[in-house]
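In: next input, structure requested:
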Amino acid sequence: MNRTERESAARRIMEGGHAPVPPELYGDAVRRGARMLRQRRAARRLLWLVLCAAAVAFTVWAVSARPWVEPPSQTTPPITGW
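Out: Have a look, this model is predicted:
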């Protein structure tokens, strides 16, 4: 099928009559779209909640463990009696 034949086939399809749309299709599409939006919104909120909980958990761990402080040296015994 060359380009001219494809263009004429596409024109025939576009100019031809459209099949009737069932009346309940609009309501089904609206309900499905609303449900998808609610699910996406709930998933987004859940992800933000998990992210905030992880940030709080990391902050609590960092404050209690203090990983930025160098641990005291355990290799040399303390010098006493000088």
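
In: from here on, contacts and neighbour counts on C-alpha atoms
Out: Fine.

In: for Trp68, see how far away Val50 is.
Out: For Val50, the distance to Trp68 equals 25 Å [Cα to Cα, to the nearest Å].

In: ok, these two, which is more surrounded?
Out: Val50 (12 against 8; other Cα atoms under 10 Å).

In: one more, so I can put them side by side:
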Amino acid sequence: MSGNDREAAVRRLLEQVPRSVPPEIHAEAVRVGGRVLRRRTLARRALWLLLFAAAVAFTVWALTARPWVEPPSHTTPPLTGW
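Out: Predicted coordinates for the structure are as follows:
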């Protein structure tokens, strides 16, 4: 069976199937699809808000804690009076 024969067979099968969708199924699919899109949009916005809040919190912590600065040594007293 060559590629053309297979393609012709598939076309015949597709032409046999009725192409109309019952109206109640179409309305239900549109309703459910709209709800899914709204949920995805809300979830995406919530995740972006969470990411922004985490970035702000990290920035504030880094500016106040300054983790890149070495802490002062408390093991030896400072040398004074030389």
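
In: show me where structure 1 has its helices.
Out: Assigned by DSSP state H, the helices in structure 1 fall at 3-15, 24-65.

In: what about the last one, how far off from structure 2?
Out: Looking back up the chat, that one is helix 24-65 of structure 1. Superposed on structure 2, helix 24-65 of structure 1 shows a mean distance to its aligned partners of 0.9 Å (mean Cα distance after the TM-score superposition for structure 1).

In: whereabouts in structure 2 does that helix align?
Out: Mapped onto structure 2 using TM-score structural alignment, helix 24-65 of structure 1 covers residues 24-65.

In: if we can go back for a sec, same list (the helices of structure 1) but as CSV, adding distance to Thr75 of structure 1.
Out: Formatted as CSV, these follow (distance: least, Cα to Cα, whole Å):
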stretch, distance to Thr75 of structure 1
helix 3-15, 82
helix 24-65, 22
